[in-house]
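Colleague: kindly return the folded structure for what I paste below:
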Amino acid sequence: MAERSARWRAAYGAGTGHLLVLLPGFAIAGWVALRLAGEADRGRMLLWFLGAVVAHDLILFPGYAAVDRVLRRLSVRPVLLNHVRVPALASALLFLVYLPGILGLGGATYQSATGRQQVPLLGHWLALSASFFLLSAAGYGLRRVRTGRPRPSPDDGTRQQGSGSRGGRAGGGPDPPDQAGSGRPRRQ
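Modeller: Predicted coordinates for the structure are as follows:
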């Protein structure tokens, strides 16, 4: 049985659980493709989808990866960085979803589809984005108050050796030499 599983993993590249998760996704994608095949606007939808993929992979991803890299260099604590990442992601997703309304484009299309006048969404998006960042800042402040003074992260080099940390003795001294000169390391 283990040999069969190893052969499957070598041939497929992942375990059977991976395939079982992908199969429903393929079924849904196939159903959507069949539904779109009968649509008159399928060419425009395909063009929009390909444009979105290209725009994301060539423009958006390098942009937000560079911003994240700069934020990681500026921030010492990953917790603080996550309190910037999450509201920024929520704001960016809302911007992409409501882009025409935020920029005031497509008013005639909106009116013909809904029978209403298009409301400018820029103010709403800015207010919502500001509330995301304010809620995140409040959450960070609450976290700092609850946990007290933040401890330095292990990788910033400010942790003291031997003060109750793993590997050192409680007294702060170095670990004792190996037992009875046997040359073997001491068991933990």
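Colleague: for the rest of this, base every contact and every neighbour count on C-alpha atoms.
Modeller: Fine.
Colleague: give the buried residues for the longest helix anywhere in the chain.
Modeller: When the chain is parsed with DSSP state H, its longest helix is helix 122-147. Within helix 122-147, the residues scored as buried using 16 or more other C-alpha atoms under 10 Å are Leu122, Trp125, Leu128, Ser129, Phe132, Phe133, Ser136, Ala137, Tyr140.
Colleague: contacts for stretch 41-57, please.
Modeller: With contact meaning C-alpha atoms under 8 Å, 6 or more residues apart in numbering, stretch 41-57 is reached by Leu36.
Colleague: ok, Ala55 to Trp48 distance?
Modeller: For Ala55, the distance to Trp48 (C-alpha to C-alpha, to the nearest Å) stands at 10 Å.
Colleague: now show me the structure for the sequence below, then we'll compare the two:
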Amino acid sequence: MPKAPLLFRPALGSPLHLAVLLCSFALAAYAGVRLLAGDWFGVALWVVGAALLHDLVLVPLYSAADRTVLKTLGAAGWRERAGYIRVPAALSLLLLLVWFPLISGMMDARYRSATGQSAAGFLPRWLLITAALFGGSALLLAGSVLRARRAAKRRPPAVH
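Modeller: Take a look at the predicted model:
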């Protein structure tokens, strides 16, 4: 297989990469045209509103929360273990964001009319998933701490 011209190598890697990228843009354009065919103003308003809500409200909130976690863990000397809190918190918040209308009960009547089932189970399930995420993370942290302690005990003392 011949090498890609130098123009393609730094940014795209290969002509195959360029072809896949162009196909994905074509698919996204097709989906955008189909999505905007009905109520283009409502969709555009929703997208702009979501971007503004994310950038002006959510980013400062989770940045402040992350700084607080890092500051607290840094004071305890565990700053490098922030991922054990970040990952389950991010996954739990993502699930909350996606399923909020059903978790909060705001769409219970609509959900019941569409599916014939109650949305009452979404809050307990989300809480259980959140507990499992943090519990699993705590177990992984405990394992990491135990491995570090065992490795420190096996290490011979430094000779000066």
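Colleague: mean deviation of the longest helix of structure 1 from structure 2?
Modeller: Compared with structure 2 after the fit, helix 122-147 of structure 1 shows a mean deviation of 1.1 Å (mean C-alpha distance after the TM-score superposition for structure 1).
Colleague: packing partners of that helix?
Modeller: When contacts are defined as 3 or more C-alpha pairs under 8 Å, 6 or more residues apart in numbering; DSSP states H and E, helix 122-147 of structure 1 packs onto helix 78-97, helix 99-103.
Colleague: for Thr109 of structure 1, find the nearest of those helices.
Modeller: helix 99-103 (10.6 Å; C-alpha to C-alpha).
Colleague: circling back: among the helices and strands packed on helix 122-147 of structure 1, which comes closest to Pro24 of structure 1?
Modeller: Per C-alpha to C-alpha, nearest to Pro24 of structure 1 of those: helix 78-97, 25.5 Å.
Colleague: now the closest one on structure 2. Mean distance?
Modeller: Counting by mean C-alpha distance after the TM-score superposition for structure 1, helix 78-97 of structure 1 comes out at 0.8 Å.
Colleague: could the helices and strands packed on helix 122-147 of structure 1 be laid out in CSV, adding distance to Ala11 of structure 1?
Modeller: What follows is those, written out as CSV (distance: least, C-alpha to C-alpha, whole Å):
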stretch, distance to Ala11 of structure 1
helix 78-97, 37
helix 99-103, 44
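Colleague: how about JSON lines for these, with distance to Val21 of structure 1 and mean neighbour count added?
Modeller: Below are these laid out as JSON lines (distance: least, C-alpha to C-alpha, whole Å; neighbours: other C-alpha atoms under 10 Å):
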{"stretch": "helix 78-97", "distance to Val21 of structure 1": "26", "mean neighbour count": "15"}
{"stretch": "helix 99-103", "distance to Val21 of structure 1": "33", "mean neighbour count": "16"}
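Colleague: ok, which pair from the buried residues of helix 122-147 of structure 1 is furthest apart?
Modeller: Leu122 and Tyr140, at 27.0 Å, using C-alpha to C-alpha across the buried residues of helix 122-147 of structure 1.
Colleague: closest one of the buried residues of helix 122-147 of structure 1 to Ala33 of structure 1?
Modeller: Closest to Ala33 of structure 1, out of all of those and judged by C-alpha to C-alpha, is Trp125, at 32.6 Å.
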